[in-house]
Each structure stands twice: as structure tokens, then as C-alpha cells.
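In: need a structure here:
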Amino acid sequence: MKCFIICGERSGDLHAGNLAAALKDIHPEVQMQGWGGDQMRAAGVEVLQDYEELAIMGFVEVLKNLGKIKGFMESAKAQIDAFAPDVLVLVDYAGFNLRLASWAKSKGYKVVYYIPPKAWAWNRSRAHKLRTLTDLTLAIFPFEVPFFKEFGVNVKYVGNPLFDAIRKYEADGAFLKKWEGKKVVALLPGSRMQEIEAMLETMAEISKQVEDYTFIVAGVSSFSEDFYRSKGGNFELVYGKTYDLLSIASAAVVTSGTATLETALFKVPQVVVYKTNPVTYAIAKLLVKIKFISLVNLVADKEVVKELIQSDYTAEKTLTELKKLLFDNKSRQKQLDEYAEIIRTLGVKEASRTAAEEILIQQNK
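Out: Alright, predicted model coming up:
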């Protein structure tokens, strides 16, 4: 069996890597090529394009990079044709992957979409596209199944892959020893340059304003220490240690995205924050049809964590919410109790293995 896998960001690489490892475990003879990063490489995938070059987000930013994106698309098509896979697996990264799915379907390739577009949030036309462009869609939230089925999508819930990533986590003893006895606040500014640029300055500002707590930024290896330090502040910086950091943190300030759910699964009280290009935000406000932006609140279908978005994301407001989680036991415990309910909702399926089994079934049809 030959499988081509495409993801376009850090979280996609993590989940695609775990999926590839499960495919290899079930079917050792599988040949895999794709687009991704170190996690996919470690699982035995021949990575032809690194995801870090693909990390373009936001309406304005995409418009600025249309030529670059077109070049990536043509490159992907040529590589898929050269490999001639039995199945094409698309992981998240909807703007690019749905266009690629259209081409792949026209060429007769079997297409499986793992971690589908959030069509329930905005752009419901993507649900119609999944029906016509994919042979199988593998959902990672229970509420996605009835939503996509309304549009005639062949969809199955496989569990949430973050559980798999956390199961594989092995604590770094040296890291834990270094911070033993310290009271820590985790700062997660994101993984893309434009996210970090928008988020870190305010995080750095609050890092100077809570006595007796050490603020630690979860850094991404592709950005230098000088880049992080340019925002000022009084924080420590660690690279590649997000899970270790969450395992010792008393609370966290987290940029909206996958990291909000990871933080909840580590049972760390958090404030969710987000800021983007004003034009991008204005367009999103018109298009997005959901009450919340954080995955924690979306899964719970109510406000579990405070969201400070755009103009509300200030040092003063963030600090106010953070102090509630650090010093108000009632506020802290309420969030932790809600986390427990979210974990029950998601279930404990081994998502990567379940997804791999479904892909193999589909490949044989």
C-alpha cells in the first residue's frame, strides 16, 4: 500500500505523525510520502515539503501569498502523480487541502480527510465539498458527526488525537527537576510568526506583574531567542517542552488554537487570548457563526475558559483573569471540574489507530 499524507502546520504534523506510525504498525509494508515535519519523518514518512514554509494564515495574508500558494499546489500535484498513491490522506489545513482534494478526485485518487475543516464554524460550503471530494472523512469531535451527516458526508468519529499525543508524552526528568518547587505560569504565544508577533508583547508585559511566579514561554525552534526576547518582559524561554511545561504549570495564558485543548487535557486552568490583523478579524466576524473561538468552549458548548479577543486582549484584562485562576480557589476549581466533563465528552478512543484502520479499510474498497 502507498499513502501520501499532507499537513500544513505543527499540530497537523503531530497528528499525521501519530497516524503514520499507526499505519506502519498495522501494515509494516506501507510506503508513505508527504508534506509535514519532524513528527512525520520520525514515523517513517518521506517528507518532500516541510510544513514551516506553508504556514500562511488569515485572509489578508493568503491574498498576499497567492502566487506562492499556487506554486505549492502545482508541486503537490506533481509529487502525488509521481508517487501514484493508493490513498491520499489530507490532514486539517483546509484552504489548501480542499483545493487539492478537488484535483485528486478528478484524477481518480481515493481521498480521506482526517481532521476536517471546521465547516460548523464558518463556510458551510466546505461540508458540501467534503461530500463530493472525499471518500471518507474522519472527525475528531463527536458533534461533527451529526453536522456532516446532514450534508451527506461519509463521516466517522475516531476520537481526539490529542489523547494519543499526551499518552506518548514522557516527562523530561531534568526539566522537572530544574523547576521543582517553583510556581509556574505557562505562556503559549502560538507557533507561527504572525501569531507570536501579535500575542507575545502582551504576554511579556504581564510576566513582570505577578510576584513569586515564574513565567515560562513555550518557544518554537524555528524562531531565535533574540526574536522572543525582543518583546521585553521577565520570562524564561524553553524550546520543544510544551507538554513538560504544562505538566508543572499552575495556570496558563494560551493563544487560541489546538493548544487550548491540550492545556485542558493537562488540567491547567487557562485564559485564552487572540489577536490578528484588523481586516482579517473584521472579515472573520462577518463569516464565523460560532459563539466561541477556543476548542475548550466549543466542545463544552459554553464558556469554560475566558476568551480575550482582539481589543479585549490587553495586559490589564489578561492579568485580572489570570489572577482569578491563581488566587481564587473557587474560579480555579470550577474550570477544572468543567475540564473533567470535556474529557468525558471526547472519550478515550485511540484516534490514530482507529483512523489508520479506517484508512486501510477504505483503501481496500
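In: rest of the way, CA atoms for contacts and neighbours
Out: Noted.
In: and residue 138, which of the three is it?
Out: Following DSSP: H, G, I helix; E, B strand; the rest coil, the label given to residue 138 is strand.
In: for the spatially most central residue of the chain, which residues are in contact?
Out: Residue closest to the mean C-alpha point of the chain, counted by Cα atoms, centre = their mean, is residue 258 at 3.6 Å. Listed by Cα atoms under 8 Å, 6 or more residues apart in numbering, the contact set of residue 258 reads 11, 295.
In: how close does it get to residue 12?
Out: 10 Å (Cα to Cα, to the nearest Å).
In: still on that earlier bit, next one: the residue nearest to the centre of the chain from residue 265, what distance?
Out: Relative to residue 265, residue 258 is positioned 11 Å away (Cα to Cα).
In: do the same with residue 105
Out: For residue 105 relative to residue 265 (Cα to Cα), the value is 37 Å.
In: for comparison, sequence B:
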Amino acid sequence: MKYYIIAGEASGDLHGSNLMKSLYKEDPSADIRFWGGDLMQNVGGTLVKHYKELAFMGFAEVVMNLKTILNNIKICKRDIEKFKPDVIIFIDYPGFNMRIAKWAKLHGIRTHYYIAPQIWAWKENRIQAVKRDFDKLFVILPFEKYFFEVKHHYPVDFVGHPLIDAIHNRTKTDEATFRREHDLDEKPIIALLPGSRKQEIAKMLGVMLSITEDFSDYQFVIAGAPSQDYHFYEQFLNDKNVKFISNKTYDLLSIATAALVTSGTATLETALFKVPEVVCYKGSWASYQIAKRIITLKYISLVNLIMDEEVVTELIQDKFNTKNLKSELTKLLDSGYRRQLLDKYNQLENKLGGIGASDKTAKLILKELK
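Out: The predicted model follows:
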């Protein structure tokens, strides 16, 4: 079978790589062409365009880069026509993927969506486009099955969350070796996860670093995103109590005592590593003003959305400041508070369905195609 996969972000690259491994296991002769990143490229197939060229954050940023986005859509359509896949597998990245899916259905190409667009958060009217343009939908959050099947009468497959696979299957790190290799001392580690895009890192990291002097008994370590080069972070590294480690986020979380995390997939990853966290977010003024008028969710972090309660503290926009961050980190370091939080993390993991999301999805895709 010929598979065309489109992943437009770092998280999509991770989940796409694991799905590709499962597809090759189920279909050894699979011919895979994809938009993604280094992780997918390491599995095999043919990379068309790297997600580093695709990532734009927020409403204002998308508008500013609209010409580039539209050109990428044209390139993608031409490449699909030339490749003639048996199925296109879309991974998250809805703004781009739903445009391609509409076009693909008109051209009679099978369309499967792995990691459903979050229309439960905003633009719920997109359900009509989902019903029209996708042959199969594989969802990874337990409440999504209710949203699509009960509320909107559209059958989906709940396959579990692929992050559990990614964390379970990773090569475990030895803490002593990791500390030695990265020149870390024996102090407990506070991990800083400021995001993967330049715009969000620039907004988040400065505030995160503003509290380091207040926690001299701890060592702060920035988790560098694989999509950004080291020189971009250099402007922030003026504190001797701060270290920088690129593309080793899972290894870092496995030994961290606590974490300050930019809202996104990383909030769930941090919870699954059982690391107490504060969730942070600050966007541009324009993007935030638009978002708060059209998004009606009670929470922004996946941890709280899945649990339907405030398990982790969210510091959003003006609340994301030095004073609040210092106060919340102090709470995370309290043993009683930590025990309560870790108990909630265990409940969260049970809700997510266990390991095997990638294998389940690959099997369902092959079953549908045959």
C-alpha cells in the first residue's frame, strides 16, 4: 500500500514516527511519503517537507505568513497527485490538513485522520467538514469519543494516547550518566519547557528564568526544542544557575523534580513522567484577544481537560508573571502537595487507555483499506 502522511509539528513528528513503525510492521512493503520531521525520517519513507518550514503560532502569525502557507498547500496537492496514495493519513495540524482533506475527497482519495482536530475546543461547526471529508477518525482522548459519537453522531475509533507508547518504548536514561554528560551537579532539577516555536519561546522563557535566583538549592535546565538551534537560546542564558540541553526532553523529565511548562502536548508528557508542573501560556495581545472570545473551554492544559478539574495550575497571559510563578513553584516543592498531584497523575494515565495506540491505529487503517 502507498501511504501519504502529513504531520506539521514536533508532536506530530513523534506520533507519526511511531505510527510508521507500526505500519511497516503490519505492511512490510509499505511505500510511505510524508511531511514531518527527523523522527519520521529516521523510520524510513520519503520526506517531502520538514515541519520546521510549516510551524506558525497564533492567529496573527498565521495571517502574516499566509502566502507561505498557501504555497505549501499547492506544493502538497501537486505531490499527492504525483504519488497517487491509497490513503492520506493526517496527523493533527488541522488548519492545513483539513484544507488538503477537502481537496483529496473531491479527487476520490481515502482520508484518515489520526489525532482528531480539536473542534471540541473551538470551531465546533467544523464537524460538518469532518463528516464530509474524512473516511475514518482515530481519537486519542477519552472525552472525544463522546463528543463525536454521542453529540454529533459520527462514529470514531478511540485508540488510546500515543504519548504512552512513546514514553513506554523510549530508551531509559541513567541519571548519573546523564548528569555527567551534561555537566549537571547534584542539585534537584527544575525543568523549563518553554515550547518549540521561536515566538512562544521568546515570550515564555524570560519569565521562567526570572525566578531562578529564588531557588538556589535547585538547578534549572532548559529543554531545547529539536526545531530550534542553540544560538537562538543564547540570548537567554545569562544565569549560572541555568543549563541548556537540546532534544533530550524525555531524559530530562525522567530525572526532574518539578517543571514549568508552556501549554501544549508537553503538559501531558510531563504528567505522564509524574513530574509536578505549572502550566504557562502567554501569546501576542492580538492572538489572545481573539482566542478568549472563541474558545469556551474551562482549561487550556490537556491534563485538566482530561480530568475535568484543575489538577495543575494554569498561569495564563497576565497571570503568567514572576510573582505567581515563584508562588506556584514553591507549592510544587511541598511534599504533601506533590503526593496529591501524583495521585491525580495516576488517575489520568488510567483514563488514557494504556499502551498500543500506534499498533491499534495501523491495524484499523489496514483493515479499512482491505
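In: ok, how many other residues are close to the alignment partner in the second structure of residue 37 of the first structure?
Out: Here residue 37 of the first structure is matched to residue 37 in the second structure, going by TM-score structural alignment. When neighbours are counted by other Cα atoms under 10 Å, residue 37 of the second structure registers 26.
In: what of residue 88 of the second structure?
Out: Residue 88 of the second structure: 26 surrounding residues under other Cα under 10 Å.
In: helix/strand/coil for it?
Out: Under three-state DSSP, residue 88 of the second structure comes out as strand.
In: map it onto the first structure.
Out: Aligning on TM-score structural alignment places residue 88 of the second structure opposite residue 88 in the first structure.
In: coming back round to it: is it true that the match of residue 37 of the first structure touches residue 48?
Out: No. If you go by Cα atoms under 8 Å, residue 37 of the second structure and residue 48 don't touch, sitting 9.7 Å apart.
In: how about the match of residue 88 of the second structure, what does it touch?
Out: Shown in contact with residue 88 of the first structure (Cα under 8 Å, 6+ apart): 3, 4, 5, 109, 110, 111, 112.
In: repeat for residue 225 of the first structure
Out: Contact analysis of residue 225 of the first structure by Cα under 8 Å, 6+ apart lists residue 237.
In: that one matches what in the second structure?
Out: Under the alignment defined by TM-score structural alignment, residue 225 of the first structure is paired with residue 230 of the second structure.
In: can you tell me what part of the second structure stretch 277-284 of the first structure aligns to?
Out: So stretch 277-284 of the first structure sits over residues 284-291 in the second structure, by TM-score structural alignment.
In: return the distance of that stretch from the chain's centre.
Out: For stretch 284-291 of the second structure, the separation from the chain centroid amounts to 21 Å (computed by Cα atoms, centre = their mean, to the nearest Å).
In: contacts for that stretch, please.
Out: 58, 59, 60, 282, 317.
In: quick check: the aligned residue for the last one in the first structure?
Out: Using TM-score structural alignment to pair residues, one finds that residue 317 of the second structure aligns to residue 310 in the first structure.
In: ok, the nearest residue to that match once chain neighbours are set aside - how many residues close by?
Out: Distance criterion Cα to Cα, 6 or more residues apart in numbering; nearest residue to residue 310 of the first structure, sequence neighbours excluded, is residue 275 at 4.4 Å. Number of residues near residue 275 of the first structure (other Cα under 10 Å) recorded here: 21.
In: more neighbours: residue 105 and residue 265 of the first structure, which one.
Out: The residue with more neighbours, out of residue 105 of the first structure and residue 265, is residue 265; 19 against 16, by other Cα under 10 Å.
In: how about that one, what's its match in the second structure?
Out: With TM-score structural alignment as the criterion, residue 265 of the first structure lines up with residue 272 in the second structure.
In: surely its match touches residue 347?
Out: No. The criterion here is Cα under 8 Å, and residue 272 of the second structure misses it with residue 347 at 10.4 Å.
In: and residue 5 of the second structure, what helix or strand is that in?
Out: Counting by DSSP states H and E, the element that carries residue 5 of the second structure is strand 2-7.
In: ok, back up a step: any chance of the contacts of residue 88 of the first structure in a markdown table with neighbour count and distance to residue 192 of the first structure as columns?
Out: Below are these laid out as a markdown table (neighbours: other Cα atoms under 10 Å; distance: Cα to Cα, whole Å):
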| residue | neighbour count | distance to residue 192 of the first structure |
| --- | --- | --- |
| 3 | 23 | 28 |
| 4 | 23 | 25 |
| 5 | 28 | 21 |
| 109 | 19 | 32 |
| 110 | 21 | 31 |
| 111 | 26 | 28 |
| 112 | 27 | 26 |
